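Colleague: Provided below are the primary sequence and the corresponding predicted coordinates.
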Amino acid sequence: MSLLERLNNDMKQAMRNKEKDKLSVIRMVKASLQNEAIKLGTKELTDDVELTILSREVKQRKDSLHEFGKAGREDLVDKLRTELAIVELYMPKQLSEEELSEVVKETISEVGAKSKAEMGKVMSAIMPKVKGKADGALVNKLVQQHLS
């Protein structure tokens, strides 16, 4: 089942259950997917593009969550946490820190990196492997640890 089909089914279910928050988030994600399809001039998006859009939605909410937290807006923080939980339902299973650490070690040995100066080379090799499955900041932190 494609992501769009899943979103449509979940949207119908949210309507039946009168879950306004979930319905609103699903509509936003669906709109982002449709806008991207229009921008690319295609009817069907690839899984990779869908994953990129979902990752963007998660990142936007995490950034907003951080900003609203600093501003003391707990009402908006709670709303964003709910939205984030809903969007993350559609993301692939996230890698644990141990699994990610293994991928980092493998990639460092594949690339042959020895120092932090080669961090860019390692990051460009590793990010396509873990796209949507790991947070970029965590990947960055682990790469730095393994290169030092």
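Modeller: Done, it's in.

Colleague: C-alpha from now on. contacts and neighbour counts both.
Modeller: Will do.

Colleague: Nearest the geometric middle of the chain, what residue?
Modeller: Centrality entry for the chain: nearest residue to the mean C-alpha point is residue 55, 2.7 Å, by C-alpha atoms, centre = their mean.

Colleague: Where does that residue sit: helix, strand or coil?
Modeller: Secondary structure state of residue 55, per DSSP: H, G, I helix; E, B strand; the rest coil, is helix.

Colleague: gap between the residue of the chain positioned farthest from its centre and residue 105?
Modeller: The outermost residue of the chain relative to its centre, with distances by C-alpha atoms, centre = their mean, is residue 114 at 29.3 Å. Per C-alpha to C-alpha, to the nearest Å, residue 114 is found 11 Å from residue 105.

Colleague: got a list of contacts for stretch 26-36?
Modeller: Under the contact criterion C-alpha atoms under 8 Å, 6 or more residues apart in numbering, stretch 26-36 has outside partners 4, 7, 10, 11, 45, 50, 53, 54, 57, 86, 87.

Colleague: Report the buried residues of stretch 82-95.
Modeller: 83, 84, 86, 87, 90, 91 (16 or more other C-alpha atoms under 10 Å).

Colleague: put this beside the first:
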Amino acid sequence: MSLSNQIDKDYIEAYKAKATVKVAVLRHLKTAIKNRMVEDKADSLSDDAVMELIARQVKQRKDSFDQYTKAGRDDLAQVEAQELVELEVYLPKQLSDEELEAAIDKAIADLGASSMADMGKVMQAVLGAHKGQVDGGKASGLVKSKLS
């Protein structure tokens, strides 16, 4: 079953179960998928494209959570945290810090990277090899520290 079909199925189940947070999250996600399909003039999206949309929604939720926390709006931060939990179900398991470090070391060795000029190549290799499993900010920090 494609990821898009799984989201549709989960939306219907959540709606019937009256799970308001999950319904809201999946409704936003379904809208994003539909908008992307209209932009691309396509009948459906690949799982990679849907995964990219989910990752974008997760990033937005994390940013909102951080902003609300800094502003002292714990009520809104709590809502974002709940929505984030619902969205992360659809993402692949994130790499642990050790796995991420090993992946970066491997990419640096494979590419023969030795300076900050090679950072883009290393980042592209790591993010491409572990699509959806790596936090770009965390990876960027590690790559910078290793190439500096």
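Modeller: Alright, I've got the coordinates. In this text, all values refer to a predicted model and were calculated from it rather than measured experimentally.

Colleague: TM-score of the superposition?
Modeller: Taking TM-score structural alignment, normalised by the length of structure 1 as the basis, the two superposed chains have a TM-score of 0.94; 148 aligned residues with a C-alpha RMSD of 1.2 Å.

Colleague: And the helices in structure 2?
Modeller: Counting by DSSP state H, one finds helices in structure 2 at the ranges 3-16, 20-40, 47-70, 74-88, 97-111, 119-129, 136-147.

Colleague: thinking the residue farthest from the centre of structure 1 is in contact with residue 145, fair?
Modeller: No - Residue 114 of structure 1 is beyond contact range of residue 145, at 11.9 Å (criterion: C-alpha atoms under 8 Å).

Colleague: got TSV for the buried residues of stretch 82-95 of structure 1, with distance to residue 77 of structure 1 too?
Modeller: Below are the buried residues of stretch 82-95 of structure 1 laid out as TSV (distance: C-alpha to C-alpha, whole Å):
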residue	distance to residue 77 of structure 1
83	10
84	10
86	14
87	15
90	21
91	21
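
Colleague: Out of the residues you listed, which is nearest to residue 70 of structure 1?
Modeller: residue 84 (17.6 Å; C-alpha to C-alpha).

Colleague: and the closest one, how far is that from residue 22 of structure 1?
Modeller: Taking C-alpha to C-alpha, one finds residue 84 of structure 1 at 10 Å from residue 22 of structure 1.

Colleague: Next: residue 139 of structure 1.
Modeller: Between residue 139 of structure 1 and residue 22 of structure 1 the computed distance is 30 Å (C-alpha to C-alpha).

Colleague: Over to residue 16 of structure 1?
Modeller: For residue 16 of structure 1, the distance to residue 22 of structure 1 equals 12 Å [C-alpha to C-alpha].

Colleague: the more surrounded of those two?
Modeller: residue 22 (21 against 9; other C-alpha atoms under 10 Å).

Colleague: The more buried one matches what in structure 2?
Modeller: In structure 2, residue 22 of structure 1 lines up with residue 22, judged by TM-score structural alignment.

Colleague: Could you pull up the contacting residues of that match?
Modeller: Applying C-alpha under 8 Å, 6+ apart, the residues near residue 22 of structure 2 are 11, 14, 83, 86.

Colleague: let's go with 10 Å and repeat that
Modeller: For residue 22 of structure 2, the contact set (C-alpha atoms under 10 Å, 6 or more residues apart in numbering) comprises 10, 11, 13, 14, 15, 28, 82, 83, 84, 85, 86, 87.

Colleague: And for the first one, the neighbour number?
Modeller: So the one you mean is residue 10 of structure 2. Other residues near residue 10 of structure 2 come to 15 when the count uses other C-alpha under 10 Å.

Colleague: With the third one instead?
Modeller: The tally of other residues near residue 13 of structure 2 (other C-alpha under 10 Å) stands at 14.
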